[in-house]
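K.L.:
Okay, sequence plus prediction incoming.
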Amino acid sequence: MRNGCKEMERLLWDYRNIKAEIKNLELEIEASKENYEGLIAVSYKEKTAATNKFNSVVENEVLTRENKVLNLEKRKRIKEIQIEKVDNAIDTLSDNERRIIELRYFYRLQFKQISERLNLNETYCMQLKSKTLYKLETLVFI
């Protein structure tokens, strides 16, 4: 099997996990936006210095939170793009091709179970899977 097909297989095996990661990143972004601890009582951690640099706990926390949220949103968008590419590629498949990919990678069924569900020969299902992986690979990894 070619490297691109192996990479495509890895992406398909991880499809459901990536979707869960997107939801978890959304929750983490929401939690980060809502939780500001810097707005509390006076802190004496700040040291006075001879410079005119202004430094406060609240400002530091706001900047840290904003950077964290930006990084989380960036990671989320990268994962969303991966999923959208796979979805777009799957939309181009025939019914049998799509069902084989869904049953094999999303529901993790064996080829014997897939062939029984689709009423197709097991060997044909394996061949169709290989052909379909190549087709998906050419669309996803441009």
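P.N.:
That came through fine. Numbering: from 1, shown residues only.
K.L.:
hey, let's count contacts and neighbours off CA atoms from now on
P.N.:
OK.
K.L.:
which residues in the chain form strands?
P.N.:
Counting by DSSP state E, the chain has no strands at all.
K.L.:
From the contact counts, what lies against the helix ranked longest in it?
P.N.:
Longest helix in the chain, counting residues (DSSP state H): helix 57-91. Using 3 or more C-alpha pairs under 8 Å, 6 or more residues apart in numbering; DSSP states H and E as the contact test, the elements touching helix 57-91 are helix 15-34, helix 122-140.
K.L.:
structure B:
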Amino acid sequence: MRDNYRKLEGILYNYKNIKAEIKNIDLDMEDLQQEYTGCGSITYEEKAAPTNKFNSSVENEIISKEKQISYLQNMRDGKKRLIDKIDNALDALSENERKLIELRYFDKLHFKEVAIRLNINDTYCMQFKSKVINKLIPMIFIIKI
């Protein structure tokens, strides 16, 4: 449970970065799809073999790009699922609970500043944060029995 607490805090602190990474992955995939070296007349890596197998530079380039695009898509999809889980969990929180998460983790404000904005004292703010994080853990992580 303690590991999930720290893991969730790390994810919340990096929420905006994860969203930026998703956009950058989309841009990288777009670049890969637009970029094309084309084929030259001959390359020395092309070899004919007695089995009539051959290596084509165009074929190798296309296979390499497909692998890169597939890897980027898998990485992007994983990050999107994580963001969707967080967004769904945050929707289940009350107004004050959500505001606490946004101020503390997304805006990275200190407890005193968060407490002032929520109109509560600092000590209660820390306890409230722990309560909210513990409430979010089962919504984001599948707890194994």
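P.N.:
It's in. Bear in mind that the values here come from a model prediction, so they are computed numbers and not experimental data.
K.L.:
Point out the most buried one among the helices and strands packed on helix 57-91 of the first structure.
P.N.:
Compared across these, helix 122-140 shows the largest average neighbour count, a mean of 17 (mean count of other C-alpha atoms under 10 Å).
K.L.:
what about that helix, distance to the chain center?
P.N.:
22 Å (C-alpha atoms, centre = their mean, to the nearest Å).
K.L.:
Show me what it is packed against.
P.N.:
Here helix 122-140 of the first structure touches helix 3-13, helix 57-91, helix 95-101, helix 111-118, going by 3+ C-alpha pairs under 8 Å, 6+ apart.
K.L.:
tell me the average deviation of it from the second structure after fitting.
P.N.:
Superposing on the second structure and averaging over aligned pairs (mean C-alpha distance after the TM-score superposition for the first structure), helix 122-140 of the first structure comes out at 0.7 Å.
K.L.:
got the contact list for that helix?
P.N.:
4-5, 8-9, 85-86, 89-90, 93, 97, 100-101, 111-112, 114-115 (C-alpha atoms under 8 Å, 6 or more residues apart in numbering).
K.L.:
now do stretch 83-90 of the first structure
P.N.:
For stretch 83-90 of the first structure, the surrounding residues in contact (C-alpha under 8 Å, 6+ apart) are 12, 15, 18, 19, 98, 136, 139, 140.
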